[in-house]
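Enquirer: curious how this folds, go ahead:
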Amino acid sequence: MSRRALILLEGNAYGSFAGLLYTQAAQRLDLRPITLSANPAQFYDLAADGLEVIRVDTSDLNALIDKCSELRAAYDIAGIMTAREAFYATAAKLCRHFDLPGPNPVSIERCCDKFVQRQLLAHAGIPVPAFKLALDAADVERSAAAIGLPVVVKPAVGTGSVGVRLCRDSDELAEHTAYLFGAAHLWRSSPRILVEEFAEGPLYYADLMGNEIFAIATSDFGPLPNFVIQSATYPAPLTDDEHKRIGDISLSCLRALCLGWGPTCIELRWTKLGPVVIEVNPRLAGGTNPRLAQLAYGVDFLTEHIKLAIGEQWNLRKRVSLIAAARMLNVDRDGILDRIEGDTRAAAIPGVTEVKLYVKPTTSIVRHGDYRDRIGHVIASSPTFAGTEAILDRAVDLISWSITPSEGASEDLSLKRQGR
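Expert: As a prediction, the model looks like this:
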């Protein structure tokens, strides 16, 4: 009998490790994880573990169908999925072609277009920020004037806060518009910009599987005008009424977008008018969130997602109740990383469950104002919010690094990330 295989399109995005976690979860389910990638060299970590990574043009659906058809001669393909939002619709189309469990590709494609998503949510009466679509610089200027500064300006398609910026005045608006329409920003599709009202208030994430609300987390961004995540906590400290209101809106989003298969992550802000939906992501939350959910509730969300994708029974029954949180190590300047240390001491603190550094000394640091500014993270858990925060304070305070500025200045600038 052929061994059962799980096909993964591409793999982990920078700093998220989701692809690696999916492959490990697949192995625990006695599946052979096979990664299809246009650039297999980037998955040296998988190759080092003896896992299969095959070169194929992942932007070509027919090429993927042909490759999967070839693999069926040697494996029983149990499921096809991805850890990357950019390939979710493609994975869904492959599932349809090979009659495997998967989401509706049309719903995924509409949801991944932030403008189309906003239109559908607004039409359903779900509270969203005021928004307009812009196709050129003049459109951006007119849209911002109609909505009123400050506005958030971002690509209509994208993830990880790439190209997202708060524009507080006309100068910032002109600067960011020029950047997005210039050669520096890489577009996955034709340039289309979403200009939206800046919704102020605490940030929350609702994690769902199918039509079931699994958890509601909270998170913080670093200094504006960029949106770089600096912390995340499971669960969010909410009253019963707040939890219900976020839950009700989240389920309304699924109905409006015709979602409801597999994981969904919904980002909201609690404004002075109540919860407002910022984005609906038809996928598992990124970054450290899956690890935090597992620590807080004893549920491996990735494993349950795989079970769903291979047609097996999944179970989100919570087994523990802890407060799990992460602090991100984000850089605040460009240059050459001279040293980074203290991670071993931080990992030894009781309650710290994970310390990861993504870079090594001599690495060139270039800030982007998005998830790529993260050079590591620390995760901790305890029975209380205050306890978890105290553990993270101690751990993060032990980690320090120094960066020599790109201009060649000789001064050693020691940076230490403090608090939230």
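Enquirer: please count neighbours and contacts with C-alpha atoms only from this point.
Expert: Fine.
Enquirer: buried ones in the helix or strand harbouring residue 217, by neighbour count?
Expert: Secondary structure assignment for residue 217, by DSSP states H and E: strand 212-221. Residues of strand 212-221 classed as buried: 212, 213, 214, 215, 216, 217, 218, 219, 220 (neighbour count, 16 or more other CA atoms under 10 Å).
Enquirer: need the residues you listed in JSON lines (columns: distance to residue 229).
Expert: Converted to JSON lines, the buried residues of strand 212-221 look like this (distance: CA to CA, whole Å):
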{"residue": "212", "distance to residue 229": "26"}
{"residue": "213", "distance to residue 229": "23"}
{"residue": "214", "distance to residue 229": "21"}
{"residue": "215", "distance to residue 229": "19"}
{"residue": "216", "distance to residue 229": "16"}
{"residue": "217", "distance to residue 229": "13"}
{"residue": "218", "distance to residue 229": "11"}
{"residue": "219", "distance to residue 229": "7"}
{"residue": "220", "distance to residue 229": "6"}
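Enquirer: name the nearest of those residues relative to residue 106.
Expert: Of all these, residue 106 sits closest to residue 212, with 21.3 Å by CA to CA.
Enquirer: distance check, the closest one against residue 20.
Expert: 26 Å (CA to CA, to the nearest Å).
Enquirer: same thing with residue 62?
Expert: In terms of CA to CA, residue 62 sits 26 Å off from residue 20.
Enquirer: which of those two has more neighbours?
Expert: A direct count of neighbours by other CA atoms under 10 Å for residue 62 and residue 20 places residue 20 higher, at 17 against 12.
Enquirer: want to put them side by side, so please do this one too:
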Amino acid sequence: MASRVLILVEGDTTGTGLLYVQAARRLGLHPITLSADPSQYDYEAVCVDTANLDALIRECSYLGATYDIAGITSSLEDYYATVGKLCRHFDLPGPNPESIERCCDKPAQRQLLAEAGVPVPAFRVAANAAEAESAAAEIGMPVVLKPAVGAGSKGVRLCRNADEVAEHTTYLLGGKHKWRSSPRILVGEFAQGPQYSIETMGNEVIGIAAADFGPPPHFVLRQFTFPEAFTDEEHSRIAGIALGCMRALGVGWGPMNIE
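Expert: As a prediction, this is how the structure comes out:
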């Protein structure tokens, strides 16, 4: 009988990625990571261009000839749409890749949420400095500037006046920021207030935490308070907005995080 394997597409070696490996082993699965740099892992890893979907399909097909593939996943957000495409190709449970791609494109995500009646801050998309300055003037200071595609608060800054908008736009478009797609800037209204992080599994809210950030202008996460003390009404309202976001974006398979 062929061994059952869990295929991972890249992953960090000390944090969440290692937890995936440990969980796979507890379930009796053999973890194999597909990586452009397999030397960084101290367990079985296969060298493959993880930016090339066809190459990943070929490698998974090769592994499938020897092993029983129980699933394909990744601990890294950057590869989750690719994971969805692989799962679809091999008829395995997984996320909808189109939905994941919509989530990663912040202007597209906000447009879908607004159309579904979910409250979102005012926003504009800018491709150059003039458009960014015009958008900031229309929305009103202060504004938040961030890459249209990205994660982890990279390149995110609060701009309180036109000079700061010009300065950060120059930083983002001047070659210092590493873009994951064609350069576009999201200029957004600065919505002040508490921030919450909602964890879901499938279509069920399993926890809500309060997020604490360092001082502006950069939004660096310092800590979560979990569980946060809510009234039943507050918990129900926050959970309802989170589930409304998921419905609007067409997600609901596996774990999700909504902020």
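Enquirer: overlay them and tell me the TM-score.
Expert: Taking TM-score structural alignment, normalised by the length of the second structure as the basis, the two superposed chains have a TM-score of 0.97; 259 aligned residues with a CA RMSD of 1.1 Å.
Enquirer: give the next helix or strand downstream of the strand holding residue 217 of the first structure.
Expert: Next in sequence after strand 212-221 of the first structure, counting helices and strands by DSSP H and E, comes strand 229-234.
Enquirer: just the helices from the second structure, written as ranges.
Expert: Per DSSP state H, the second structure carries helices over the ranges 16-26, 53-64, 80-89, 97-104, 106-115, 129-139, 162-173, 232-249.
Enquirer: export the ones you listed to TSV and tack on distance to residue 5 of the second structure?
Expert: As requested, those are exported to TSV (distance: least, CA to CA, whole Å):
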stretch	distance to residue 5 of the second structure
helix 16-26	8
helix 53-64	9
helix 80-89	14
helix 97-104	22
helix 106-115	34
helix 129-139	48
helix 162-173	41
helix 232-249	30
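Enquirer: just checking, what residue in the second structure corresponds to residue 172 of the first structure?
Expert: Aligned by TM-score structural alignment, residue 172 of the first structure pairs with residue 164 of the second structure.
Enquirer: burial count for that match?
Expert: Residue 164 of the second structure: 18 surrounding residues under other CA under 10 Å.
Enquirer: and residue 204 of the second structure, how close does it get to residue 217 of the second structure?
Expert: For residue 204 of the second structure relative to residue 217 of the second structure (CA to CA), the value is 34 Å.
Enquirer: tell me the residues of the first structure aligned with stretch 239-253 of the second structure.
Expert: Alignment of stretch 239-253 of the second structure against the first structure: residues 247-261, by TM-score structural alignment.
Enquirer: likewise for stretch 191-211 of the second structure?
Expert: Using TM-score structural alignment, stretch 191-211 of the second structure pairs with 199-219 in the first structure.
Enquirer: gap between the two ends of that stretch?
Expert: For stretch 199-219 of the first structure, the first-to-last residue distance is 15 Å (CA to CA).
Enquirer: buried ones in the match of stretch 239-253 of the second structure?
Expert: For stretch 247-261 of the first structure, burial by neighbour count (16+ other CA under 10 Å) applies to 247, 249-254, 256-261.
Enquirer: map residue 73 of the first structure onto the second structure.
Expert: Under the alignment (TM-score structural alignment), residue 73 of the first structure pairs with residue 65 of the second structure.
Enquirer: likewise residue 35 of the first structure?
Expert: Counting by TM-score structural alignment, the partner of residue 35 of the first structure is residue 33.
Enquirer: its match touches residue 46, doesn't it?
Expert: Yes: look at residue 33 of the second structure against residue 46 with CA atoms under 8 Å: they come within range, at 6.2 Å.
Enquirer: separation between residue 94 of the second structure and residue 252 of the second structure?
Expert: According to CA to CA, residue 94 of the second structure stands 10 Å off from residue 252 of the second structure.
Enquirer: please enumerate the shared neighbours of those two.
Expert: Here residue 94 of the second structure and residue 252 share no contacting residue, scored by CA atoms under 8 Å, 6 or more residues apart in numbering.
Enquirer: is it true that residue 241 of the second structure touches residue 117?
Expert: No: look at residue 241 of the second structure against residue 117 with CA under 8 Å: they stay out of range, at 9.9 Å.
Enquirer: what residue in the second structure is paired with residue 163 of the first structure?
Expert: Under the alignment (TM-score structural alignment), residue 163 of the first structure maps onto residue 155.
Enquirer: residue contacts, that match?
Expert: 145, 146, 147, 172, 177.
Enquirer: which residue in the first structure lines up with the last one?
Expert: Taking TM-score structural alignment, residue 177 of the second structure has residue 185 as its aligned residue in the first structure.
Enquirer: name the nearest residue to that match, ignoring sequence neighbours.
Expert: Using CA to CA, 6 or more residues apart in numbering and skipping residues adjacent in sequence, the residue nearest residue 185 of the first structure is residue 179, 6.6 Å away.
Enquirer: so what's the residue count around that neighbour?
Expert: Residue 179 of the first structure: 13 surrounding residues under other CA under 10 Å.
Enquirer: map residue 48 of the second structure onto the first structure.
Expert: Using TM-score structural alignment, residue 48 of the second structure pairs with residue 56 in the first structure.
Enquirer: hang on, isn't that match packed against residue 64?
Expert: Yes: the pair formed by residue 56 of the first structure and residue 64 meets the contact definition of CA under 8 Å, at 6.9 Å.
Enquirer: separation between the spatially most distant residue from the centre of the first structure and residue 73 of the first structure?
Expert: For the first structure, the largest distance from the centre (CA atoms, centre = their mean) belongs to residue 1, which lies 37.4 Å off. As judged by CA to CA, residue 1 of the first structure and residue 73 of the first structure stand 11 Å apart.
Enquirer: residue 130 of the first structure maps to what in the second structure?
Expert: Under the alignment (TM-score structural alignment), residue 130 of the first structure pairs with residue 122 in the second structure.
Enquirer: tally of neighbours for its match?
Expert: 16.
Enquirer: for it, give me its contacts.
Expert: Counting by CA under 8 Å, 6+ apart, residue 122 of the second structure touches 139, 188, 189.
Enquirer: related to what we said a few turns ago, and the match of residue 48 of the second structure, how many neighbours?
Expert: 19.
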